[in-house]
Every structure is written in C-alpha cells, then in structure tokens.
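Chemist: Just to be clear, the model below is a prediction. Sequence and coordinates:
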Amino acid sequence: MRTTTAYGTRGSMTLVAGPIERRELRPRDVAVDVSHCGVCHSDLHAVHAHASSRADDLLVPGHEFVGTVTQIGALVAEFRVGDAVAVGNIVDSCGSCDMCRAGQENFCREFPTTTYGGRDRVDGTTTLGGFAREYVVDENFVYRRPTNLDPAAVAPLMCAGVTVWEPLRSHGVGPGSVVGVAGLGGLGHLAVKLARALGASVTVFTTSQQKADDARALGATDVIISTDRHAMAAARGRFDLIIDTISAPHAVEPYLDTIGLDGTLSVVGYLGEISVTALALLIGRKSLSSAGSGGRISTQELLDFCGEHDISADVEVLPSGQINTALERLARNDVRYRFVVDLSDLKNA
C-alpha cells in the first residue's frame, strides 16, 4: 500500500487532515497528484449523513478533481507521467452491461464504483475521495484536461458540467434551440454557458430578480422570475428543453407548462420524489426526464468542447485548510458558483 494525506471524517461534521492508504498501482492504474478538487452539495450531504449515522468508518469526500499523472501501471496505454488530467465521480463500472456497452457507464446496471464511498470491484475496499494529495484510478476513468483553462475552474466540469452536458447533447441542442435553465447555481451557470456555446437561445428561471444581471452576463438572453404567475403564463409552450437544476423540493408542473410540443423537462438538480399529473405531459406530448453524471465518451467530449470554446466554471478557490469553511458556507448557499479547494497546502497539514 502507499500512503498519502487526505481530509476525512469518522462520524463527525468536521473534516480532519490525516494519512490514508491507497492501493499500489495495478497494471492499468494511474496515480494522480491532485491539485484542485471541487466542493459539491453531494459532498455536504455525504458528510451530514455520515455524521448522523455516527459511523466509525472513514469518509473522504471529493469527486471532481484535476491534477497531474505521477506514475502509471505497466499496461497503461493512454497516459504518460506529466499529463494534465481530470477525474469525476465514477472510477469504475462492470463494463459489460447494456449501459456500459453503450458508453453510459454512469448508468451501469451493477452500479458504478463512485469516487468515494464506493466498493472497489477488485478487493472490495471502500473508495476514498479526492480531498487528498494523491488518487489512484483505472486509466479508463481518467480524462485529458484542456491545458488552456484554469485547472481550478475545470474541476467542477467533472460533476456539475457533465451533469448538464448530457441532456443538452442527448436532446440535440444546437442553433435554433430554445432552452430554459431553472436555477442559477453550480449546475445552472454551466448549463447557461454550454447551451449558449452550442448555439441555443437561453432563458434563466429564477426566484431572485438580483440574479438577472448575472444570468445575462453568463449568456442568457432572457430571465423569467418563476414566482411571477403572469411571466410564467406568458412563456407557455415556449421551450424545447428546460434543464431544471434546482436542488430543493419544488413543483415542476409550472415549468412543464412552458414546454412546447414534444419538448422535455430534464430534472437534474433534485433527485427525490416528484409529483406530476399525466395531463401535464399529455397536452403537447411532453417528456419528463433526468440525468446524472456522464459516461466516458461524453465526459471527454465535454472537456474537449470546453477547451475549444474557453468554458469553465465560475469558482471561489480556497486553500484546503479551509475545507470546513467551504462546507459551512455551501450549506448556507454562500458561494458563486462553486467552491474549489487548492490541495497544494495539504502536504504540510
């Protein structure tokens, strides 16, 4: 085994730096020196759940990170030491089910191995995440990072970015498409940037008039205050696709009403129970869909597209020593639009 330093917790809301063990490299493994890791709401939820369960096992969060290859296994073909890379929230899958064969490892029938809290498919150990100086991962789940972009701002593309990229691509968004984005947070602001770069006109739905200027600065051509019944009624049947990035429970039927014939509402922010009447879908032959993360093909496609179009996340970077501050502020939604921790200070923790 090899030792590195990471921020983890054993049943507490506070992450503490300490040594952890990584596996020795298997033939197709890559060792990544982690430079930056995004802080996602799912990290916050995982810490809360871990603390509530009073679990004694170690949790190391972090599932959207970038870094540099420092070592490769004997059979690694795609990477060399020194390569700039990125890793997302999936580090393995069965590779043989219909979803994996279709390049949708994120929907693996046997459930993908997640970057932390997952079960290693070889030795059965629990995966420990990217709030660490080093991560060891199969080369199939390592991606080439565009070097023309700020590494810190690339990290959130590996979760928030690919989560909104998949519905944009699967629904054929391009020039002439009319896209709505509900919510303007970590996912929403990237949905606006990506939809605009694909050629769509973009409208942001928000409850806050104060976010109107931000939405337009990101590329939105229009803003609708979703609590304004008259504005929502005026938008009836207007959109081909709405990407709903709102993370809290909310009514989706008002957004379905603004979808046009054969249009789709893709809910990616809230993955709990949703109530919809069949009539809300019937009128206009509308679809309700969801998506989560991305497969290997679409993840690399996203990174290449972002490098070509100079797209990255709007981030606030904190030294990793302030990881607990980032989690506390994230719980208050006090971020614009994504926290990223710089792990270069961790070697001295």
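Modeler: Structure received. Treat the numbers as computed from the prediction; the structure is a model and nothing was measured.
Chemist: drop to CA atoms for contacts and neighbour counts, all remaining ones
Modeler: Noted.
Chemist: I'd guessed residue 33 sits against residue 67; true?
Modeler: Yes: if you go by CA atoms under 8 Å, residue 33 and residue 67 touch, sitting 5.3 Å apart.
Chemist: Next up, a structure to set beside the first:
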Amino acid sequence: MPTTANGWGVESPTDAIHQITCERRDLKPEDVRITISHCGICHSDLHFAHDDWGMSHYPMIPGHEIVGVVEEVGSAVSSFAKGDRVAVGCMVDSCQNCEFCDGGEEQFCVEGSTFTYGVPDRHGGISQGGYSDHIVVRQEFVCRVPDALDMAHAAPLLCAGITTYSPLKRWGVKEGQKVAVIGMGGLGNMAVKLAKALGAEVTVISRSNDKEAAAKAAGASELLVSTDEEAMGAAAGRFHLILDTIPVGHSVDSYTPLLRPYGTLVLVGAPEPIPEVSGGTLIFGNRAVAGTMIGGVNETQEMLDFCAEHGVTPDIEVIKGSEIAKAWDTLAAGDMPHRYVIDIASS
C-alpha cells in the first residue's frame, strides 16, 4: 500500500516552507523504502522552491542529500536488506537502457534522469525529496554509507561531495598540482578538502579575506583576494584547475588568466549566463572553460568510499525541521563555509 510521508515543503514559488505531507508509492519489485535520518540543505533547494529555473512542480518537498536506513525492500532487490545504512543523491530514476545509463552516467540519460524532487516522475506523480521521514527509490539509485562515515556528515556528500569530486577526478587532479577554488560556501568547503586529499596544493579565491580562517582550516594553503589586482596579477598562470563554485551568474574573465597553459576553469555552481569570456586569454594559453554537473551513481559510491578512506567530511551545522526557514534565509544571504543538515529523525 502507498504510505504517507511527513515533511517540510512549499506549495508555490512564493510559499514559506512549512510542514506538509506527500504520498510515497507502494514498493515495486526493484524498490527500496528508506527511513530518512538526515538530509542536507543545498542552495539548489532554494532555487527549485522559488522556481528560479522555470522547471519546478508543486507541491514540493525538497532535499537531495539523503541518508538513512533501509526499512523494506521489493521482491527483486538483492543488493540491500533491512537495516543497511544507505544514501540517495540528486537522482532517483532513469531509463536504465540508453548508452549513458549503461555507462554509469545516469545524469545524462537520453530520456532524462528523474531528479529527486520537484519534477514529474516515471510513475505518474511528482518526485518528492528528503526533507521528509521516508522515501521510496529504485535500488539502482541507492548507495551504501560506509561505516566510517557519520550519517549527519555523510548527507552533504550526496550533492556537494559528488559535485566537486567528479570534476577533480575527470581533470585528473593529482599530487603536486595546484588547484584553486572560487568561493568558500558548502561546495567550496568540500572542493578544498577533496583536492587536498588527492594531493593538490589548494588556494581559495574570495572577494575578501573574511573566509581565510575557514579556507585554511579546510586545508587550503592560502586565500587569494579577487579584488586585489596586484595579487591576482602575481597569480597569473599558476593553476592547473580552477573550480568555480559561485552559485549565481558572473564573469569568469578575471579568473581565466590564473590558469596554466592547458588549464581548465570548471563551473560547478551557476547555470545562469556567463558573460565576458576573452577568447584571446583562452586561445593563447590553450585554456578552457568547462561545466560539470553531478556524477553517476557508481561515481557517487566511489566518492563515498574515498571520503571514508581519507577521513574527508564536510563542515556542518545540524538543525531541526523547525529551523529550515531560518537556514534558507541565511543561505540566501551569502556563502557559508559549512552545510546545514536537517536531523530528520529528531524532528
């Protein structure tokens, strides 16, 4: 039988977040029902809730940084059992038949992957996320949480972790290389820690030195102030890779000269238009500007295992469900060098 999930959500783009319910489908043979213990808060939750990208459906329960315990499995599930510590990220379904799904890159599913919340699902409803007490997900989109990871700290890894791990791996970051991270919010915090764990020397780039202590605590060797023209000029040609985590549209033209020849600046935070890219700066250094989304499910599991092995966890602040609205306001006001995580089980 379908079940009713209790959670927190919105019913229109202008609605304040409040307690609401949604219906979870009855278990299909390939499904896993998960009792959610924690869910991280991502800046994308605000964008989706406010329909900033013109693709949201309501009512909506946000949340795609989900961890919990398996409560029940469908008849065809063999990979998970009741009591397993598990996680769900930004996707909950895909066609499972195209070249990208077969290649472990479900995020590029030809028919379109199903986001964890706020979009039509493949069962005739609207997907609803992890700001709720339980969720039903097909087994292919469930990851295991290694025993070495605390559940609350594991939650943000399902978005902030994979969003930054995937480009670091794709562009082959390794020991001895120099990596810069623009922005010291939740994504920036994870990017610094992961790049450091891969052996890179990491610099944080920020508009002021206010985040210097947080940057160095995360593992950065220095903070470069982007408004300091002399310091930016001295850093020209230094970095193999720059991860740009700024969550809104902005010019990257002041950052591309910091790349070494053949270096790449990778956008991970802003799908809005990016103005003022100088072709000469790119051409005369064989530099590139690229974008990256999340990784597939297999890469997400790889990231969780890597974080467990290397002791990489995000800086977090655990809150109750009643504090989500305040957390959203704080997040909307600017970057924070940590991630909010909702203690669902205690809320």
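Modeler: Now that the structure is in, tell me what you want to look at. Values in this document were obtained by computation on a predicted structure and should not be read as measured data.
Chemist: More neighbours: which of residue 33 and residue 67 of structure 1?
Modeler: residue 67 (26 against 23; other CA atoms under 10 Å).
Chemist: What sits closest to the more buried one if chain neighbours are left out?
Modeler: Nearest non-adjacent residue to residue 67 of structure 1, counting by CA to CA, 6 or more residues apart in numbering: residue 34, 4.3 Å away.
Chemist: what do we get in structure 2 for that neighbour?
Modeler: Aligning on TM-score structural alignment places residue 34 of structure 1 opposite residue 36 in structure 2.
Chemist: would you say that match is within a helix?
Modeler: No: read with DSSP: H, G, I helix; E, B strand; the rest coil, residue 36 of structure 2 is strand and lies in no helix.
Chemist: what's the neighbour count on it?
Modeler: Neighbours of residue 36 of structure 2 using other CA under 10 Å come to 24.
Chemist: how far away is it from residue 66 of structure 2?
Modeler: 7 Å (CA to CA, to the nearest Å).
Chemist: Which neighbours do the two have in common?
Modeler: residue 130 (CA atoms under 8 Å, 6 or more residues apart in numbering).
Chemist: can you give me the strands in the stretch 201-347 of structure 2?
Modeler: Counting by DSSP state E, counting those that start in this stretch, the stretch 201-347 of structure 2 has these strands, from start to end: 201-206, 222-225, 239-244, 259-267, 288-291, 316-319, 339-343.
Chemist: okay if I get those as a markdown table plus mean neighbour count and distance to residue 213 of structure 2?
Modeler: Listed next are these as a markdown table, based on neighbours: other CA atoms under 10 Å; distance: least, CA to CA, whole Å:
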| stretch | mean neighbour count | distance to residue 213 of structure 2 |
| --- | --- | --- |
| strand 201-206 | 25 | 11 |
| strand 222-225 | 20 | 9 |
| strand 239-244 | 26 | 19 |
| strand 259-267 | 22 | 24 |
| strand 288-291 | 15 | 28 |
| strand 316-319 | 17 | 16 |
| strand 339-343 | 26 | 17 |
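Chemist: looking at those strands, which is closest to residue 97 of structure 2?
Modeler: Among the strands of the stretch 201-347 of structure 2, strand 288-291 comes nearest to residue 97 of structure 2, with 25.2 Å by CA to CA.
Chemist: Contacts for the closest one, please.
Modeler: 256, 262-268, 282.
Chemist: mean deviation of it from structure 1?
Modeler: Compared with structure 1 after the fit, strand 288-291 of structure 2 shows a mean deviation of 1.0 Å (mean CA distance after the TM-score superposition for structure 1).
Chemist: list the contacts for residue 155 of structure 1?
Modeler: Residue 155 of structure 1 touches 36-38, 64-66, 86, 340, counting by CA under 8 Å, 6+ apart.
Chemist: Give me the aligned partner of it over in structure 2.
Modeler: Match for residue 155 of structure 1 (TM-score structural alignment): residue 155.
Chemist: Which of the three states applies to that match?
Modeler: Here residue 155 of structure 2 is recorded as helix under three-state DSSP.
Chemist: Now do the helices in structure 2.
Modeler: Ranges of helices within structure 2 are 43-49, 99-102, 151-154, 160-170, 186-197, 212-218, 229-234, 279-283, 297-310, 324-333, based on DSSP state H.
Chemist: Residue 346 of structure 2: neighbour count?
Modeler: Residue 346 of structure 2: 10 neighbours (other CA under 10 Å).
Chemist: I'd like to know how far it sits from residue 304 of structure 2.
Modeler: Taken as CA to CA, the span from residue 346 of structure 2 to residue 304 of structure 2 is 24 Å.
Chemist: The helices of structure 2: which one's closest to residue 121 of structure 2?
Modeler: Closest among these, once you apply CA to CA, is helix 43-49, at 15.7 Å.
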